[in-house]
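Q: quick one: sequence and predicted model below, then my questions.
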Amino acid sequence: MWRSLASNMLTILIVGLFLFAGVILWGKNEYTAEGPLDTAICFQVPSGSTMSRVSRRLEDDGAVSSGAVFRIGVKYSDKADALKAGSYLVPPGASMDTIVDQITRGGASTCGTEIVYRVGVTRVLAEVRELDPATNAFVERAEFTPGVDETPAIYQQKKAEADTRFRIALAEGVTSWQVVEALKAMDVLDGDPGRRPPEGSLAPDSYEVRPGTDRATVLAEMQARQDKRIADAWEARSSDAAVTTPEEMLILASIIEKETGVAEERGVVASVFTNRLKRGMRLQTDPTVIYGVTKGEGVLGRGLRQSELRGVTPWNTYVIEGLPPTPIANPGLQSLIAAVNPDTTDYVFFVADGTGGHAFAETLEEHNRNVAKWREIEAGNN
C-alpha cells in the first residue's frame, strides 16, 4: 500500500515538474515572441509610474498578451526598478522583451510631442510637433517666432506637459549674436547667457534641453562641440591647405559657409579661396563685406552699395589682403573640413548660376561671360 502511494506521489511530482517546466518555457517564449500590436503606438510612461501600472496599461492598449507574464519577465530580468519616464514608439509586433528594453534603457523619448527652436540665418522659429505612430512622421501643430509672434495656446499647453521634449536646432552660418538673441527669446531656458561667444566658436547642431536649462550651459555645450570639430578637422588637414593655423581654418570655413548653401560645392568653393590665397589674390567675397557692415548683428536685408564694397573695414576682402581678422559666422563641420581639404582645381572665380549654385572659372574672360549670364537671369526675374 505504502509502496503504491509513494509511486503515485512520485508520478504526480514528476508530472507537476513537467507541467511547471512547461509553464516556464511557455512564459519565456511568450515574453520574447512577437507581440499582438497591429499598428505602432506612442506609449507614455509618466514620472512616478510603477511596472505593475505600466503592465496593466500595456495590456489594455493591446501591446502585450499578458500583464502577468510581462511582470514576471521584468522581475527575472532584474529591470523592475529601472523604469524611465518618457514617450516611447512601440512598433507593431514588438515583444515584451523589446518593450521592457525601451522603457528601461532611458535616453531621449522616441515619440510624443517635441518643441523645436530653429535658429536660422534669417529668422528663429519655434515648432510644436507630434510624431504620428502610424506613419512615423512628425505632424506640425503650431509655428511662431519667439518674442515676436503671439504665443499659441498649444505651445503653453505642451510646454507644461512632463513628457514633452525640447530641442534647439542651430543652422550652419548663423552668427554668435543671432544665437545669443535667440536663446534669450526661448522661455524654456533660464539665466543670463553672459558675454557673447567669439564668432565661429559655436557648433551648428541639434541640442536637447530641458525646462530650466541655463542659457550659459547651452552656449558652453555649443562651444565644446565646436572645439572638438575644429581639432578633428585640423588633425585631418591636407597638405594642399592654404591656411596655417586652426584659427585661419575657422575663418576660411566661415566664408565658405556663407558663400554656398550647396553641400556638394563646398570643396570647390574652398579650392577657389585656396588658389587665391596661394597666388596672393584678394578673396573679394561679399559676405565679408556684409559682416563689416553688420558685425553679425542681424541681416543686411538689401544689396551691397558700391560705397560699402569700397569701404575700408577689417573684414572687407575687396580692400584687405588675405583673410579677415575673425570668422564671419559659425561654420558647420563640412565647411571646416573643406577649408583644409579643398578640391583640386584651377578655379579662381565664381558667380551665381541661377540654380542655387555657382558657375566657376579659371580665367577672367570666362568669369565675365558667367557674370553676363547671371545678369541676364537677374534681369529676367525682375
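A: Yep, it's here.
Q: okay, CA-based contacts and neighbour counts for the rest of this
A: OK.
Q: what about residue 287, how many residues nearby?
A: Residue 287 has 21 neighbouring residues, counting by other C-alpha atoms under 10 Å.
Q: over to residue 12?
A: Residues lying near residue 12 (other C-alpha under 10 Å) number 12.
Q: counting by contacts, list what the lengthiest helix in the chain packs against.
A: Longest helix in the chain, counting residues (DSSP state H): helix 2-32. Counting contacts by 3 or more C-alpha pairs under 8 Å, 6 or more residues apart in numbering; DSSP states H and E, helix 2-32 packs against helix 67-76, helix 96-105.
Q: so after it, what's the next helix or strand?
A: Per DSSP states H and E, the first helix or strand lying C-terminal to helix 2-32 is strand 41-45.
Q: next secondary structure after that following strand?
A: Using DSSP H and E, the helix or strand that follows strand 41-45 in sequence is helix 51-60.
Q: need the contact list for residue 246.
A: Taking C-alpha atoms under 8 Å, 6 or more residues apart in numbering as the contact definition, residue 246 lies against 230-231, 234.
Q: among the residues you listed, name the ones in helices.
A: Per DSSP H, helices hold the following members of the contacts of residue 246: 230-231, 234.
Q: out of the contacts of residue 246, which one sits closest to residue 219?
A: Of all those, residue 219 sits closest to residue 230, with 16.4 Å by C-alpha to C-alpha.
Q: quick check: that closest one touching residue 334?
A: No - taking contacts as C-alpha atoms under 8 Å, residue 230 lies outside contact range of residue 334: 10.8 Å.
Q: comparison target below:
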Amino acid sequence: MALFKKLILTGVIVSVAAVAGFQWWARQPIAGAGAGQVIPFAIAQGSGVAAAAQQMATAGVPVNPFLFGVLARVTGKAGQIKAGSYELKPGTTPRRLLSQLVRGEFAQESLTIIEGWTFRQMRQTVDAAPNIKHETAALSDRELLAKVLGPDEKYPAAEGLFFPDTYLFAKNASDLSIYRRAHDMMMKRLKSAWDKRDPDLPYGDPYQALIMASLVEKETGLKSDRPMVAGVFVNRLKTGMLLQTDPTVIYGLGDKYDGKIHKKDLETDTPYNTYTRPGLPPTPIALPGAPSLLAATAPAKTDALYFVSRGDGTSHFSANLTEHNKAVNQYQIRNDARK
C-alpha cells in the first residue's frame, strides 16, 4: 500500500514537473534562432496545426513540432491558424509564435507612391517591387482599371485615381490589392474634400476637382502655395481665360518631351495643351496628394490671375498682366541669366 502511494505521489510530482516545464518552454525564446536572424516561413491554405508545425520545421524554424502542436491544442487555438507568409524574429517565444499565426500577423513589406507621380510611374514602381505577386504587369491600363474598379467603370483614364501614400502588405500579396487600396483611399479623400468644398467652384463634379488637384500638385511642391495656385486657376476658369499651365503641355507631349518646353510645344494642339484649349484637361495629369485635393476644393480667395516661380520653390502672384510681366523679368529672366 505504501509503495502504491509512493508511486502515485511520484506520478503527481512528475506530472506537475512536466506541466511546469511545458509552461516554461512556452514562455522562453525559441532556442536556435540566432541573434539578429529573421527566418521567413509560410503556412499553406487549409493547414492544420500538425501540418503548420511541420511546414515551420521544414523552413528552418527551430520550434519542436510536437510541443507546438500540444500548445495549440491545450490553448484551444489549434483550429484558428491562418495561412500566409510569416517571419520568426529573434526573441520570439512559442506562445508568441502561436499568437502570430492565430492573429494573422503576416510578414509585411512596404511600397511608397510619391505625390505628383504619374500613373505610369506608379505602375513601374509596383511592377519592380519584390515579394509581391505580379498579376497586372501584362495588363494594359484599361484592363488594370477594369480589374480594380470592375467592368462598369466609366473613368476615361487611370491617371489620378490612386492615392499616393506608403502601403503595407503581406509578402506575396497580389499587386491588385495595392491598386484597390490606393483607389479606395483616393475616392475617400476626394469625397471628403468635395463634401467640404467652396460652394462657388466652377467644377461640375468631383472628377473635375480631381483634375484641378493634379494641376496644383504639378505646379508647386510648396504646401502653402497650393491654395493660391488653385485660386488663380479657379479665377481663370471663371473669367474664361486659358489656364496656360506648362505641366499639362508636358503631359500631352508624353515621350516626346525632351526636358524642356519649346515654343512649338506651346503652339502644338493636344487634348492636354491648356495654351490652345480652354478649360480643364480631359483627365488628371498626376496623382495628387491630400493638400492639393484640399486646395482644389477650398482655393484661396484672391484676385490673382498669374503666378511665376521665384526660383526658390515659392511663387509670386499677380492680379494683372503688367505686374506679372515685371515679376517674370525679375525672377525668371534674371534666374535664367545666372545659369
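A: Thanks, I have the structure now. Remember, predicted model here, so these are calculated numbers, not experimental data.
Q: show the buried residues in the ones in helices among the contacts of residue 246 of structure 1.
A: 230, 234 (16 or more other C-alpha atoms under 10 Å).
Q: if I look at the aligned residue in structure 2 for residue 300 of structure 1, how far off is residue 248 of structure 2?
A: Using TM-score structural alignment, the equivalent of residue 300 of structure 1 in structure 2 is residue 257. To residue 248 of structure 2, residue 257 of structure 2 is 12 Å away according to C-alpha to C-alpha, to the nearest Å.
Q: higher neighbour count, these two?
A: Neighbour count, other C-alpha under 10 Å: between residue 257 of structure 2 and residue 248, residue 248 has more, with 25 against 14.
Q: structure 1: which residue goes with the more buried one?
A: Match for residue 248 of structure 2 (TM-score structural alignment): residue 288.
Q: show me what the helix or strand harbouring that match is packed up against.
A: Element membership of residue 288 of structure 1, judged by DSSP H and E, is helix 286-294. For helix 286-294 of structure 1, the packing partners by 3+ C-alpha pairs under 8 Å, 6+ apart come out as helix 246-259, helix 306-310.
Q: 6 Å - rerun?
A: If contacts are counted by 3 or more C-alpha pairs under 6 Å, 6 or more residues apart in numbering; DSSP states H and E, helix 286-294 of structure 1 sits against no helix or strand.
Q: could you list the residues in contact with that helix?
A: 313, 315-316 (C-alpha atoms under 6 Å, 6 or more residues apart in numbering).
Q: nearest to residue 211 of structure 1 among those?
A: Nearest to residue 211 of structure 1 among these: residue 315, at 38.7 Å, using C-alpha to C-alpha.
Q: how much space between the nearest residue to that closest one once chain neighbours are set aside and residue 159 of structure 1?
A: Residue nearest to residue 315 of structure 1 in three dimensions, not counting chain neighbours: residue 324, with 4.7 Å by C-alpha to C-alpha, 6 or more residues apart in numbering. The gap separating residue 324 of structure 1 from residue 159 of structure 1 is 43 Å, by C-alpha to C-alpha.
Q: again with residue 345 of structure 1
A: Distance from residue 345 of structure 1 to residue 159 of structure 1, by C-alpha to C-alpha: 51 Å.
Q: between these two, point out the one with more neighbours.
A: More neighbours surround residue 159 than the other of residue 345 of structure 1 and residue 159, with 20 against 17 (other C-alpha under 10 Å).
Q: find me the equivalent region of whatever helix or strand that one lives in in structure 2.
A: Here residue 159 of structure 1 sits within helix 153-160, counting by DSSP H and E. Using TM-score structural alignment, helix 153-160 of structure 1 corresponds to no residues of structure 2.
Q: check which residues of that helix are buried.
A: 155, 158-159.
Q: mind jotting down where the helices sit in the stretch 101-250 of structure 1?
A: 153-160, 176-185, 215-235, 246-259 (DSSP state H, counting those that start in this stretch).
Q: identify whichever of those lies nearest to residue 122 of structure 1.
A: Once the helices of the stretch 101-250 of structure 1 are compared by C-alpha to C-alpha, helix 176-185 is nearest, at 9.2 Å.
Q: now the closest one, how far from the chain's geometric center?
A: Helix 176-185 of structure 1 has its C-alpha centroid displaced from the chain centroid by 17 Å (C-alpha atoms, centre = their mean, to the nearest Å).
Q: quick one: buried residues of it?
A: 176-184.
Q: ok, now stretch 265-285 of structure 1?
A: Those would be 265-277, 281-285, for stretch 265-285 of structure 1 by 16+ other C-alpha under 10 Å.
Q: how far does stretch 274-284 of structure 1 stretch from one end to the other?
A: 13 Å.
Q: name the surrounding residues that touch it.
A: 242, 317-318, 321.
Q: in strands only, show me those.
A: Among the contacts of stretch 274-284 of structure 1, DSSP state E puts none in strands.
Q: so who does residue 294 of structure 2 touch?
A: Remark: with contacts taken as C-alpha under 6 Å, 6+ apart, residue 294 of structure 2 is in contact with residue 193.
Q: and it, what helix or strand is that in?
A: helix 290-297.
Q: where in structure 1 does the next helix or strand after that helix fall?
A: Downstream of helix 290-297 of structure 2, the first helix or strand assigned by DSSP H and E is strand 306-309. Using TM-score structural alignment, the residues of structure 1 aligned to strand 306-309 of structure 2 are 349-352.
Q: identify the residue of structure 2 aligned to residue 28 of structure 1.
A: With TM-score structural alignment as the criterion, residue 28 of structure 1 matches residue 23.
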